[in-house]
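Enquirer: Prediction below, plus the sequence it came from.
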Amino acid sequence: MTADRYHLTVTAGGRTLLHGWWHSETTAHRKFAAWIGQHGDRPDARITLTDEKTSAVLTQWPQTR
């Protein structure tokens, strides 16, 4: 585990395919948008950005209803 606060994951089919951590929330949001473009076409893809300090989900794709 890393000390960076913002954790980004890509999951599909119940498996984590990719993850990364960033210290900067701005950078993490920029990566989130980029990862939607790069990995959003995978079947059942879910991309989630979490604040590791508060355990809050900051954003996810696709949006839940």
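Expert: Okay, I see it. What you see is a predicted model; the values in this text were computed from it and never measured.
Enquirer: Only C-alpha atoms from now on, for both contacts and neighbour counts.
Expert: OK.
Enquirer: For this protein, which segments count as strands?
Expert: Assigned by DSSP state E, the strands in the chain fall at 6-12, 15-22, 46-51, 56-61.
Enquirer: In JSON lines, list these along with mean neighbour count.
Expert: JSON lines is the format used below for the strands of the chain (neighbours: other C-alpha atoms under 10 Å):
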{"stretch": "strand 6-12", "mean neighbour count": "21"}
{"stretch": "strand 15-22", "mean neighbour count": "14"}
{"stretch": "strand 46-51", "mean neighbour count": "21"}
{"stretch": "strand 56-61", "mean neighbour count": "14"}
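Enquirer: next, the one to line up against it:
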Amino acid sequence: MNEATAVSDPERFHLTLTAGGRMVQQGWWGSEATARWKWSGWVGEYSGLHGARIVLVDEVTGETLASWPRPESHHG
């Protein structure tokens, strides 16, 4: 896949909502800004769902761009 294809890929940014280890909802967007806006909306709407996990991934790079709840950091 060349860079031009990656930039215009309508399914580049993949958002998933799982609860209790089961897929509840997912969506794909070509725009990172739109996908982050959707992620934020899902956190607001579904954060009260028992065991909810909401993750935004760049399918081209494999990088997790945002996740809720945030992983706990271990200091010390």
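Expert: The structure has been received and is ready for your questions. None of these values were measured; they are calculated from a predicted model.
Enquirer: Give me the TM-score for these two chains.
Expert: Once the chains are laid over each other, their TM-score by TM-score structural alignment, normalised by the length of the first structure reads 0.93; 64 aligned residues with a C-alpha RMSD of 1.2 Å.
Enquirer: buried stuff in stretch 38-53 of the second structure?
Expert: For stretch 38-53 of the second structure, burial by neighbour count (16 or more other C-alpha atoms under 10 Å) applies to 38, 39, 42, 43, 46, 47, 52, 53.
Enquirer: Residue range in the first structure corresponding to that stretch, please.
Expert: Mapping stretch 38-53 of the second structure onto the first structure (TM-score structural alignment) gives residues 31-46.
Enquirer: from the middle of its chain, how far away would that stretch be?
Expert: 9 Å (C-alpha atoms, centre = their mean, to the nearest Å).
Enquirer: again, but for stretch 33-49 of the first structure
Expert: 8 Å.
Enquirer: Identify all contacting residues around that stretch.
Expert: 6-13, 28-29, 32, 57-62 (C-alpha atoms under 8 Å, 6 or more residues apart in numbering).
Enquirer: how about a cut-off of 10 Å?
Expert: With contacts defined as C-alpha atoms under 10 Å, 6 or more residues apart in numbering, stretch 33-49 of the first structure is touched by 6-21, 25, 28-29, 31-32, 56-63.
Enquirer: Great, nothing more from me.
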